[in-house]
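Peer 1: got a sequence here, can you model it:
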Amino acid sequence: MSFLFAPPAQAVIPVQDERYEFFPVNRVYGAARNYAASEAARAEKAGSIPPLFLKAADTVTPVRDGETYEWVMPPRTAKMVPELELVACLHKGGRNLSVEEAEECIWGWCVGFDFTRRLSPEDLPAGGPWDLMKTLDGGAPVSAVRPAYRTPLPAPSEIYLYQNNKKVQSASTSFMIASPAELIALISRYWEVRPGDLIFTGAPVNVPEAHAGDVFEGGVNGVGKLRVKIAAPE
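Peer 2: Prediction:
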């Protein structure tokens, strides 16, 4: 087989504490509005279905522990929202999975930013597709993948975010309206989930606004953390 030009490199994420093991990325799914403000508020919303969307796999950018990823804010951006999320990394898949089957698909976890661009009405008419908001070049930085058995999950863990050294979000993964396994089972109704899929499980409420020059550091206890600096558009 010959190619007209070199095919793009496979998107991969390093495995935590392993020099030669990498998680190959297949599809990237996301869920919107999947957190309540408290466990009590979550109970009121139990059973509701969060909006689902896809991100391009080549937006995933692994960031080594202790490093700061400098990301240039994309052009034509009215507002940028830094959504720090727990990400499920799958090694098995299928269609119409039960919640129990979906739980078994999770090989590990990482932390990721689902950077979301808010657009002016002229760029995104009301009800328009989310691609311009969600698929941003380099806009899905992630930490290394930590094997599930080395994390406290599915037990509740703190998810937090600092903006310029000020804590702006602090929540628990127990505030998710649909759990990661429930999200995977839901996704499998519409697509065949496969090994290598990433599931961004949603950001806690009250996400701050990002500006050029801001430094964000966030994480999920027992999973990983991530540090990103926002640079002005070129």
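Peer 1: all contacts plus neighbour counts: C-alpha atoms, from now on.
Peer 2: OK.
Peer 1: tell me the contacts of Gly139?
Peer 2: Gly139 makes contacts with 59-61, 71, 113-115, as judged by CA atoms under 8 Å, 6 or more residues apart in numbering.
Peer 1: I'd like the structure of this one too, to check against the first:
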Amino acid sequence: MTLVFEPSAPVLAPVSDGRSYPVERLFCIGRNYAAHAREMGKDPTREAPFFFTKWASTVVPTGTAIAYPPETANFHYEAELVIAIAKGGRDIAEADALSHVFGYATGLDMTRRDLQLEARDKGRPWDTGKNVEQSSPLGLIHPVAEVGHPATGRIALTVNGEVKQDADLADLIWSADEVIAYVSRFYELRAGDLIYTGTPAGVGAVVPGDAVVVSVAGLSDCAVTIGEKA
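Peer 2: The predicted structure is shown next:
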């Protein structure tokens, strides 16, 4: 077979033990902290989680300088705990869900907030607000054997050293096992899938030159700087 052009190289996320984790897809859980749901003008509920998807190519490693994206004047940070899937499956039971996890990492869901809210208010998809180049920075992935399954502990974000987000993983409305089971009802999960579990309250805008650091208890930090406009 002759290819028309060479395909893109796979996205490889660094693992704390020196290996690389090939990224397949991103599933991002929305409004999974009650205080953040309220700051976005929505009432928190456990009726059902919701999620959106992003390209694997949006993942960049900690230490990256992210270009400020075009067509926005309101580029926001969102600190997240990220689940890395090791074993696929469909209709995964909550009781078995954690056995599908390879490990965990800190991450960011960078968002063109003005475009997201405009789309939301018009009942349109969020793609232009969320599925943005370099918008999914990821810290080192720590295998379960190293860190277990973090369900409590501080999750925080600083901008230029100032704390902007500060919460506990225990505040998650839907836990890791619940979101894995839920997403697997709609898609057959595969090894390489990442689930961004949602962000606490305190989201806000950044500008070129800002330094953003996400920390989650027991995991490596995810640190990026905001570059000039693309």
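Peer 1: can I get the contacts of Gly139 of the first structure in a markdown table with distance to Ala102 of the first structure and neighbour count?
Peer 2: Output for the contacts of Gly139 of the first structure, formatted as a markdown table (distance: CA to CA, whole Å; neighbours: other CA atoms under 10 Å):
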| residue | distance to Ala102 of the first structure | neighbour count |
| --- | --- | --- |
| Thr59 | 25 | 18 |
| Val60 | 23 | 25 |
| Thr61 | 25 | 20 |
| Trp71 | 33 | 18 |
| Phe113 | 23 | 28 |
| Asp114 | 22 | 28 |
| Phe115 | 26 | 21 |
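Peer 1: out of those, who's nearest Pro154 of the first structure?
Peer 2: Distance to Pro154 of the first structure across the contacts of Gly139 of the first structure (CA to CA) is lowest for Phe113, with 20.3 Å.
Peer 1: just to check, the closest one is in contact with Leu84?
Peer 2: Yes: between Phe113 of the first structure and Leu84 there is a contact at 4.5 Å, judged by CA atoms under 8 Å.
Peer 1: distance of the spatially most central residue of the first structure relative to Lys134 of the first structure?
Peer 2: Centroid-nearest residue in the first structure: Phe200, 3.4 Å away (criterion: CA atoms, centre = their mean). To Lys134 of the first structure, Phe200 of the first structure is 12 Å away according to CA to CA, to the nearest Å.
Peer 1: mutual contacts of those two, please.
Peer 2: Common neighbours of Phe200 of the first structure and Lys134 (CA under 8 Å, 6+ apart) are Asp114.
Peer 1: what's Phe27 of the second structure aligned with over in the first structure?
Peer 2: Matched by TM-score structural alignment, Phe27 of the second structure corresponds to Tyr29 in the first structure.
Peer 1: by contact count, what packs against whichever strand or helix holds its match?
Peer 2: Using DSSP states H and E, Tyr29 of the first structure maps to strand 28-31. Here strand 28-31 of the first structure is seen to pack against strand 52-55, strand 198-200 when contacts are counted using 3 or more CA pairs under 8 Å, 6 or more residues apart in numbering; DSSP states H and E.
Peer 1: with the second structure superposed, average distance for it?
Peer 2: Mean deviation of strand 28-31 of the first structure relative to the second structure after superposition (mean CA distance after the TM-score superposition for the first structure): 0.5 Å.
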